[in-house]
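J.: How does the following fold in three dimensions:
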Amino acid sequence: NGMDDKSDIINNEIDFSEEVEASFSAADWLRKILFKWN
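T.: You can find the predicted model right below:
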C-alpha cells in the first residue's frame, strides 16, 4: 500500500529532526560548560 510507505517516510523524517535537535541541544550544553570553565 502506497499510503503506508508514505507515512513511514514521514515518520523517519520526524525521527531524524528530533535527533538533530537533540544533538544541537547537547552541543549547546557542552558549549556553556566549556565557556564557564575557560
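
J.: hey, let's count contacts and neighbours off CA atoms from now on
T.: Will do.

J.: List the residues that contact residue 6.
T.: Contact criterion C-alpha atoms under 8 Å, 6 or more residues apart in numbering gives no residues in contact with residue 6.

J.: Proceed likewise with the subsequent sequence, for comparison:
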Amino acid sequence: MGVPVDSSGNTSTLTLLTGTLVAMFSASLTKMDLF
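T.: Got it, this is the predicted structure:
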C-alpha cells in the first residue's frame, strides 16, 4: 500500500489522517451493528 509523498510531505499526512478517520468511522459502524 503505497502512500504518495510530495516535497513538503503534506500528502502523506493527509493520507494518514484520512485513513485514521475511515478506521474510526468503520469502528463506530461496527459498534452500532453490534449494539
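
J.: tally of neighbours for residue 15 of structure 1?
T.: 11 (other C-alpha atoms under 10 Å).

J.: swap that for residue 29 of structure 1, sorry
T.: Using other C-alpha under 10 Å, residue 29 of structure 1 has 11 neighbouring residues.

J.: what ranges do the helices span in structure 1?
T.: Secondary structure of structure 1 (DSSP state H): helices at 2-37.

J.: Pull up the gap between residue 23 of structure 2 and residue 31 of structure 2, please.
T.: As judged by C-alpha to C-alpha, to the nearest Å, residue 23 of structure 2 and residue 31 of structure 2 stand 12 Å apart.

J.: and if you look at residue 15 of structure 2?
T.: Distance from residue 15 of structure 2 to residue 31 of structure 2, by C-alpha to C-alpha: 24 Å.
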